[in-house]
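K.L.:
Pasting the sequence and the predicted coordinates here, then a few questions.
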Amino acid sequence: MNPQKNGAQVTEQEASVYRTILDSVPMGIFAVDTAWRITFFNREAEKITGFTETGALGCRCYEIFRTDLCHTGCYLRQALETGKNIVKARNRILTKSNREVPVSITAAVLLDKTGNVLGGVESFLDDTARVALEKRIEESYVLGDIVGKDEKMARLFDILPVLAESGASILILGETGTGKDIFARTIHNMSPHKAGPFIKVNCAALPDNLLESELFGYKKGAFTDAKQDKPGRFQLAEGGTIFLDEIGDLSQNLQAKLLQVLDEKEFYPLGSRHAVKVDVRVVASTNKNLPKMVRDGTFREDLYFRLKVIEVELPPLRERSSDIPLLIDHFVAELGASLGKEICGVSLDAMKILLNYHYPGNVRELKHIVEHAVILCQGDNIPKGALPGSLFVPETNSVLSSMFSPDSPSAWTDPLLAKERAAILEALTTCGWNRKLTAKALRINRTTLWRKMKKHGLASSTEG
């Protein structure tokens, strides 16, 4: 690259000064001509790539950097074709030793004094540290298939490995759609039983007589259609975990038989006089109020206490609203990949609607909403129009109902308090749940904001 000054060739001394300056910059810089041959390669570029300037000059840039985008989405090519600079784009290059390095790049067109294109110039920074930090942060929000950064979720993340390791029976409580089955599977995957099977049984899906044979199996001739022995789910779960979903729907008869398995580690298949010994970890879940059922006499007290050796309660999504953007990003990436779509994220209009919805179906409903939007999305960003129409119905997405929380004393009781809550929520959403910025926007101090957030049930994990 030959620097020019006022249209004339610069002196060797001036060129040396320019070179010294560019070699002192703590970022890689290279330039190409219109044939994509490298005409300049500074010292930091040598350091990051492992190629010397002598080895790089004259080579085509894609021969040196070898990124996945070189032939399909080159940022430098985009800059040359559009005439617009590309700023802080992300990519990955291969070094001379074939080590992959994440980089942050800026690309621009090189023009002469009359506006003719001479080629392009690109600067790039080694982004390894930032990518590693982002990965650590992301991993701290993910445990198995569970995603969350709310303080309630963080507490669960802290204790879950200990609970899984214990081998004790676990009772998972939570509303429909909060992810009880995912928690059960994560407990299994982190437990000493992880090499064994994970068997799920929905206790509400079958009538009592069929559920009994499903759980405990039967011997040939136990009933008319019993043509051969059939092992039950407990036998199939030997050495692993059995997950009894919707345990609150179990009949009193089956409750007694389940208690026997928990106490004695054995059971009798239908039509058998011989007990079958089992080594099985039992995890159960329900969305029902088991203590009330015990008081009403519809659920055995001894079974309840046997199941709840360890009790875990999953918060509804409305109580962990700061997790909604994180979950949206997770589902967009997951569902986009499964559908073969490259979707970067969600538009601001769509995100505002998603943040203001109350999610009676919790995380499961959010996932279905995102799946609907991903299917309809035709670009790289999900627009407002790709969201389900039900989100725009006033009755289901009004200011009052959108963030209804039964734990909030102001909800549905005082219209003025409800308006205050809605105003605070809107400011929090606009400011990305940053308390410092929100307090400034509302013209109140941070202590007052925090007190009002607690009063209105909005004091989940927030920044600043």
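P.N.:
Good, I have the coordinates.
K.L.:
alpha carbons only for contacts and neighbour counts from here, please
P.N.:
Noted.
K.L.:
count of residues packed around Asp229?
P.N.:
By the criterion of other C-alpha atoms under 10 Å, Asp229 has 15 neighbours.
K.L.:
Please look at it and Lys219 and confirm they touch.
P.N.:
Yes: between Asp229 and Lys219 there is a contact at 4.4 Å, judged by C-alpha atoms under 8 Å.
K.L.:
Give me the three-state assignment for Asn209.
P.N.:
Using DSSP: H, G, I helix; E, B strand; the rest coil, the structure places Asn209 in helix.
K.L.:
and the comparison structure, right after this:
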Amino acid sequence: MLKEKISELKILIVEDNALERKTISAFLKMSGYFNFEEASNKREALEKIYLYKPDVVLMDISLDEAQAGLEVAELIHNDENIDTALIYITAHSRQEVFDRAKITNPYGYIIKPFTRESLAISVEMAFNRKMLEFRLKESAQIFKTSVETMLDCFGIYSAVRDANGAIVDFTIEYVNASACAGNKMSREEQVGKKLCEILPSHRINGLFEEYCRVVDEKKPLIKNDFVVTDEKKPYAQRIFDIRAVNLKDGFAAAWRDVGERKKAEEALIRSEEKYRDIVENLSEGFWFVDNNLKTIFVNKKMNEILGYGVDELCGRRIADHIYEEQLEIFHKNVESLKAGVKNQFSLLLNHKKGHQVYVKATLSEFTDNFGRVKGIFAFFNHNTSVVNIAEEMESRDEYSEFISSRKLLVGNSKFVNDLYTILPSIAESDCNVLIEGPSGAGKSLIGRTIHQASERKDAPFVVVNCGALPDALIESELFGYVKGAFTDAKKDKPGKFSIASGGTILLDEIGELPLHLQVKTLHVIEDKMFEPLGSNVSQKVDVRIIAATNKNLLQLIEQKKFREDLYYRLKIVNIKVPALKDRKEDILLLAKHFIKKLNQKYGKNINCISDTLIKFLLSYNFPGNVRELYNIFEHAFVFSNSSIIDIEQLSEDYLEIYKKNVTPNRDGMVTNLPGKGFAGELPDRTINGIGPLIDKARDNKEYSELLKALELFNNNRNKTADYLKISRMALWRRMKKYGLLEML
């Protein structure tokens, strides 16, 4: 391998005169060359050439014998394994000596006597020439390999001319492997032969004349769908795409048989005609795009969903009609599709009139007969109830607030959609709101959504949990205090009502508020005034009150624990939030929303949920509601090391619930128990049908090792898991498998 830097060259000095060898060595050192060897005769020269493998050889022609240097040069010139640049050093001036030296293709001559500069220049020029040859050889090899391995047929041809200079045929100089396969002839059967002699169809089909124009007029040839007919088999037509360019008195051509592609295209046209009516009458929107996501076809339903006329969408990019903030979701699903994963996902599309349309989207690849992807089919299932909401609100001023608030609450249940229908009216009214529902159902989030959609959205939103504060502190937290109100009151402190002034205060768990503070809260509602603790001076406050509770306030009124007048002053608008078990449609949308949030929190890229987990989520009753669902996924994220969340990543309690509701069948597979719904509470620690499996496992090696490890570390699971080199969760499953959880 030739050195990249000239100073690193390996140089061999072949000179029989010791004094001249020393002179050459000194000149080389002065010129910055230090990596060199010396030889004084023919034998030494050959040994060091083969062992030292020099980049440059400075060769004395005569050596110890007449013209012995030439003999060494002729030997290495004829040896393909020797790659060196030869420079002759000689005092000879006879023409016959130079003629013999030329045959060895030297890189230069240095006539004795010479100077240091002439020696250095000769070595540098030899290096530059050698480097150029090396690069050209490398490029030629790359080109040859590329051409030889390309799928298209390729050939090089030289013109055969008559006495008048007219082209009568072409000699085949080179054909690649694909051309050999296409012509059904070996390279030996073609190279050196006349093109039209072995392929007479070139004259019949006019291709020979096309090639003549390429050579004589020096214009490239581009032919698509060129039909070639074999005179022996006129019924067997072949179709080619052909490209040809001029070379020196010849041409290079590349061609591809596109007959099968044409058949596939014709089949596609027939198929399109056959199925167009079916697609046009689908109840779903159908959108067909190419690999650049440009529209090829949309059906009538798709035009109807987006409000466009026939052919208005053709040629447009599908991405231009997707709500900007959801483009990332769409492109991620396109990438998942390329990886072989199909998903159904929610999407917002832009209607022609400017509002957004909610759809369920599914993508599928369209491939030709050869399995090559030619585009994407997109199916859009239109949710009419959501669209009606958007259309009704289209001309209203609060529509932009509606769209932004849609980001806060996630769901597609009747409750969520009905809530969004009335949300703008609630937001603009500035009245008090009472939100009732079980813990963890999202009451606080609904309160925040109302605030965000109201004119108070730029002012504070303050949340107070009335059940989290002791009676002694809740008054000072809500209404504040003045300096000296009690022993530790060193200075004035504003309460939550003061902080929320101009905005919204959410009184969470309002049913826990003591009766004497209910009176004070009623005074705030009626008079927009209150007195801080320790003060007789009333303060004005402009605040909207939203209250939330998980208790039955009417029962508390009957028990004299809640004021009836406060109840009705709060309940101007009453929102009853159903438990998550009563709005199953929201579960998977919430799951996707939580996955997105947790991916950002934990820096992971989880994008799938297993079918087993989906069935579990849709069957479970969620006593902890939305908060419990979030906790389930956060636990799964901690233990997941792949892009899919499966049932195995759930905590032990949920795995027990799952195991409680499945049973092994005869083949040892696990199936759902018919009629078994989840009760939403933790079961006892028994699993149906697992006993026989435990008995069968008693004698195996895994069970023995597990039992010994537990005994060794006195049932300490952390130490046992470390000893067995498994995770704590894997240890739990193994103990569960052999019934050791109940025993230990």
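P.N.:
Structure's in. What do you need? All values derive from a computational prediction rather than experimental measurement.
K.L.:
contacting residues for Arg185 of structure 1?
P.N.:
Contact analysis of Arg185 of structure 1 by C-alpha atoms under 8 Å, 6 or more residues apart in numbering lists Phe198.
K.L.:
Over to it. Which of the three states is it?
P.N.:
Secondary structure state of Arg185 of structure 1, per three-state DSSP, is helix.
K.L.:
aligned partner of Ser540 of structure 2 in structure 1?
P.N.:
Not quite, residue 540 of structure 2 is Lys, not Ser. Counting by TM-score structural alignment, Lys540 of structure 2 corresponds to Lys277 in structure 1.
K.L.:
so what's that match closest to, chain neighbours aside?
P.N.:
In space, and not counting its chain neighbours, Lys277 of structure 1 is closest to Glu266: 4.3 Å by C-alpha to C-alpha, 6 or more residues apart in numbering.
K.L.:
Could you measure from the counterpart of the one you found in structure 2 over to Ser538 of structure 2?
P.N.:
Glu266 of structure 1 maps onto Met529 of structure 2 when the alignment is built from TM-score structural alignment. In this view, Met529 of structure 2 and Ser538 of structure 2 are 6 Å apart by C-alpha to C-alpha, to the nearest Å.
K.L.:
and the two? which has more neighbours close in?
P.N.:
A direct count of neighbours by other C-alpha under 10 Å for Met529 of structure 2 and Ser538 places Met529 higher, at 18 against 11.
K.L.:
and the aligned partner of Glu214 of structure 1 in structure 2, what element?
P.N.:
Mapped onto structure 2 by TM-score structural alignment, Glu214 of structure 1 lines up with Glu477. Using DSSP states H and E, Glu477 of structure 2 sits in helix 471-479.
K.L.:
Show me what counts as buried in that helix.
P.N.:
Neighbour-count burial for helix 471-479 of structure 2, counted by 16 or more other C-alpha atoms under 10 Å, picks out 474-479.
K.L.:
And the residues you listed, which is closest to Trp732 of structure 2?
P.N.:
Ile474 (44.4 Å; C-alpha to C-alpha).
K.L.:
on that earlier part again, gap between the helix holding Glu477 of structure 2 and the chain center?
P.N.:
Taking C-alpha atoms, centre = their mean, to the nearest Å, the mean C-alpha location of helix 471-479 of structure 2 is offset from the chain mean by 52 Å.
K.L.:
Next: stretch 224-232 of structure 1.
P.N.:
On C-alpha atoms, centre = their mean, the centre of stretch 224-232 of structure 1 falls 43 Å from that of its chain.
K.L.:
mind listing what's buried in that stretch?
P.N.:
Residues of stretch 224-232 of structure 1 classed as buried: 230-232 (neighbour count, 16+ other C-alpha under 10 Å).
K.L.:
So which bit of structure 2 is it matched to?
P.N.:
The alignment of stretch 224-232 of structure 1 onto structure 2 (TM-score structural alignment) covers residues 487-495.
K.L.:
hang on, the earlier thing: let me know the closest of the buried residues of helix 471-479 of structure 2 to Gln555 of structure 2.
P.N.:
Relative to Gln555 of structure 2, the closest of those is Ile474; by C-alpha to C-alpha it sits at 23.1 Å.
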